[in-house]
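K.L.:
quick one, structure for this:
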Amino acid sequence: MSEVLEKIDIPGLELYKRGKVRDVFFLEDKLLFVATDRISAFDWVLPTPIPGKGKVLNALSVFWFKKTEKLVKNHFITDNPAEFGIDVPEIKERSMVVEKTEVIPFECIVRGYLAGSAWRSYKKTGMVGEYKLPEGLREAEKFEEPLFTPTTKAEAGHDKDVTFKEMEDKLGSEKARFLREKSIELYLFARDYLERKGIILADTKFEFGIKDGEIILIDEIFTPDSSRFWPLDSYIPGKPQLDLDKEFVRQYLLSTGWDRNSPPPELPPEIVERTKERYEKLYKLVVE
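P.N.:
Take a look at the predicted model:
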């Protein structure tokens, strides 16, 4: 997993969009997702790719889409685009064909532990999303029950926190409740599975779309880009945890003094290598 793919154009296929990480192409009435090695943080795409990262993201999403398909339908069709006549060596092991959906404009975040932006918010306001939490909680402390803290899904700029009521007002009560129920169900399923593998799933986010009138899971699932993972054997609440995700990159960027409003700095080679190692270690722990 050492070659680097920052972007790709595929002859004969029209580009649908370039996301922060994925290049997406029209493929008949479907979509072709290609996971590049771009990495984003704080809503910026960083100038330095992580070699092989896209392959890890793709493989983990394929693994979890298959494992959770009985909990909720998803958009995954195949991770072999050759079945649709697409034989491009550069996208091997980093692509999948998926159903095209009407994307629901919310990110469904489930938090099982007080970490990351939730911890920063709690220190300032005592709140996480719309939840007023007890005083005296420690960083990385486990919640009694997972919190559902949705945000808007912004194509550019920052996602914004929303209350469940705001989500209901936009989508209707039935759809909003389905999204909350399925998001928490998916989180609990993966949390329990990963604990048996020696991994804590601290928080995660999901995206959903509508296909033929039915809500299905889309985008990615339980990857180091969409989730926060900690080794169980080193977990001690009250301090930052060892991580197996891109929190390592976020913390590095915060340490540089970058203002998060101007273009981000390059990542040094040692940060790139240590990030790459984290992604590959997580993949092996989860799948093997």
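K.L.:
only C-alpha atoms from now on, for both contacts and neighbour counts.
P.N.:
Noted.
K.L.:
mind listing the helices in the chain by residue range?
P.N.:
Along the chain, counting by DSSP state H, helices occupy 53-68, 117-125, 164-171, 173-196, 247-255, 269-287.
K.L.:
can you count the residues close to E90?
P.N.:
14 (other C-alpha atoms under 10 Å).
K.L.:
now swap in S173 and tell me
P.N.:
If you count neighbours by other C-alpha under 10 Å, S173 ends up with 14.
K.L.:
what do you get for A190?
P.N.:
Neighbours around A190, by other C-alpha under 10 Å: 18.
K.L.:
list the contacts for it?
P.N.:
Residues near A190 by C-alpha atoms under 8 Å, 6 or more residues apart in numbering: L201, F222.
K.L.:
how about the helices of the chain in JSON lines, adding distance to H75?
P.N.:
Putting the helices of the chain into JSON lines (distance: least, C-alpha to C-alpha, whole Å) gives the following:
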{"stretch": "helix 53-68", "distance to H75": "8"}
{"stretch": "helix 117-125", "distance to H75": "29"}
{"stretch": "helix 164-171", "distance to H75": "20"}
{"stretch": "helix 173-196", "distance to H75": "15"}
{"stretch": "helix 247-255", "distance to H75": "27"}
{"stretch": "helix 269-287", "distance to H75": "21"}
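K.L.:
minimum distance to T149: which of these has it?
P.N.:
Of all these, helix 164-171 sits nearest to T149, with 7.7 Å by C-alpha to C-alpha.
K.L.:
now the second one, please; I'll put the structures next to each other:
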Amino acid sequence: MKHVYSGKIRDLYEDDNGDIILVASDKISVYDVVLPTPIPDKGKLLTQLSLWWFDRLAGLVPNHVLSGTDVPPEWAGRAVRCRPLKMLPVECIARGYLAGLGLKEYQKQGSVSGVELPAGLVEGSKLPEPIFTPTTKATEGHDEFITLDEVTKQFGAELTGRLRDLTLEVYRRGADLARERGIIVADTKLEFGVDADGQLVLADEVLTSDSSRFWLADEWQPGRPQRAMDKQFLRDWASAVPGWDKTYPGPEIPADVVATTRARYQEAYERITGNTWTA
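P.N.:
Next comes the predicted model:
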């Protein structure tokens, strides 16, 4: 097994057949800094929720999954056997509600990634329709908003149109299903690659608590922060840590914050899938 790449949360290995083994850790990052304290079962929760979504979205878009079980036993539950892809260097983000960096961009520009939005929106506002707001995929520093025209210059009109349309449709289908189960998907980030035949393929993770904002539908109220069933809870804690300037090294996470973060990830998994979590 050849080690190919280490990301903030996942490692990639290649076996003798050329398959990729994508292994999720229990590490967690905020503001692009990996914190020193792991969240127990987080890697398994993200992997199992992604596999559940990949299965339900397979009729819409091909994905990279070969198997969620045919993996080395030491990584069981938190690894996926995948086909190799040429990953596209763009983060494909769909937003149905205004929050996070999208909210900040709107407050400065009245738009997000060049998409004009109505005046008077507030934190947590539902947008008139979901929007495609791509960002760069930074290897260092932070991702930056880019416009559809900028993506088109990089990939051409046809591929860019496919990226936009698939991102929005994955979001719509995911948001509709999650809403039926009491979860609002405020936004989500997707990654795509191209296979050996030139086919566009959904990859990495999909509609998880790391890549999406999940809110409890019955508590949603625009104009204030929402109850987050995702990484936002930890971001809020970390931003209030005295003396931390959001650069490496990050602060240790107290036991009660670890437990709450894990509980919210687990609740999101159980609500969305309808399955009881067993580690």
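K.L.:
pull the distance from the top strand by length along structure 1 to the chain's centre.
P.N.:
Counting by DSSP state E, the longest strand found in structure 1 is strand 199-211. What separates the centre of strand 199-211 of structure 1 from the centre of its chain is 7 Å, taken as C-alpha atoms, centre = their mean, to the nearest Å.
K.L.:
which parts of that strand are buried?
P.N.:
I199, I200, L201, A202, D203, T204, K205, F206, E207, F208, G209, I210 (16 or more other C-alpha atoms under 10 Å).
K.L.:
most centrally placed residue in structure 1?
P.N.:
Among the residues of structure 1, the one closest to the centroid is S226, at 1.5 Å (C-alpha atoms, centre = their mean).
K.L.:
map it across to structure 2 for me.
P.N.:
Residue pairing (TM-score structural alignment): S226 of structure 1 is matched to S211 of structure 2.
K.L.:
quick one, what contacts its match?
P.N.:
T188, K189, L190, E205.
K.L.:
rerun at 6 Å
P.N.:
Contact partners of S211 of structure 2, counting by C-alpha atoms under 6 Å, 6 or more residues apart in numbering, are T188, K189.
K.L.:
the longest strand of structure 1 to helix 117-125, inter-axis angle?
P.N.:
100 degrees (axes from the mean of the first three to the mean of the last three C-alpha atoms, to 10 degrees).
K.L.:
my guess is L190 of structure 2 meets C92, correct?
P.N.:
Yes: judged on C-alpha atoms under 6 Å, L190 of structure 2 makes contact with C92 at a distance of 5.0 Å.
K.L.:
counterpart of A202 of structure 1 over in structure 2?
P.N.:
By TM-score structural alignment, A202 of structure 1 lines up with A186.
K.L.:
I'd guessed that match sits against R213; true?
P.N.:
Yes: between A186 of structure 2 and R213 there is a contact under C-alpha under 6 Å: 5.3 Å.
K.L.:
whereabouts in structure 2 does stretch 272-286 of structure 1 align?
P.N.:
Under the criterion TM-score structural alignment, stretch 272-286 of structure 1 matches residues 258-272.
K.L.:
mean deviation (superposed) between the matching stretch and structure 1, please.
P.N.:
On superposition with structure 1, the mean distance recorded for stretch 258-272 of structure 2 (mean C-alpha distance after the TM-score superposition for structure 1) is 0.5 Å.
K.L.:
on that earlier part again, between the helices of structure 1, which one is nearest to S262 of structure 1?
P.N.:
Nearest of the helices of structure 1 (C-alpha to C-alpha): helix 247-255, 12.3 Å.
K.L.:
quick check: buried residues in that closest one?
P.N.:
E247, V249, L253.
K.L.:
okay, those in JSON lines with distance to P134 of structure 1 next?
P.N.:
Output for the buried residues of helix 247-255 of structure 1, formatted as JSON lines (distance: C-alpha to C-alpha, whole Å):
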{"residue": "E247", "distance to P134 of structure 1": "25"}
{"residue": "V249", "distance to P134 of structure 1": "30"}
{"residue": "L253", "distance to P134 of structure 1": "30"}
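K.L.:
list just the nearest of the residues you listed to G52 of structure 1.
P.N.:
Scanning the buried residues of helix 247-255 of structure 1 for proximity to G52 of structure 1, where the rule is C-alpha to C-alpha, the winner is V249, at 15.9 Å.
K.L.:
for G223 of structure 2, see how far away the residue mapped onto the closest one from structure 2 is.
P.N.:
The equivalent of V249 of structure 1 in structure 2 is L234 (alignment by TM-score structural alignment). Note on L234 of structure 2: its distance to G223 of structure 2, by C-alpha to C-alpha, to the nearest Å, is 21 Å.
K.L.:
got it, and S6 of structure 2?
P.N.:
For S6 of structure 2 relative to G223 of structure 2 (C-alpha to C-alpha), the value is 39 Å.
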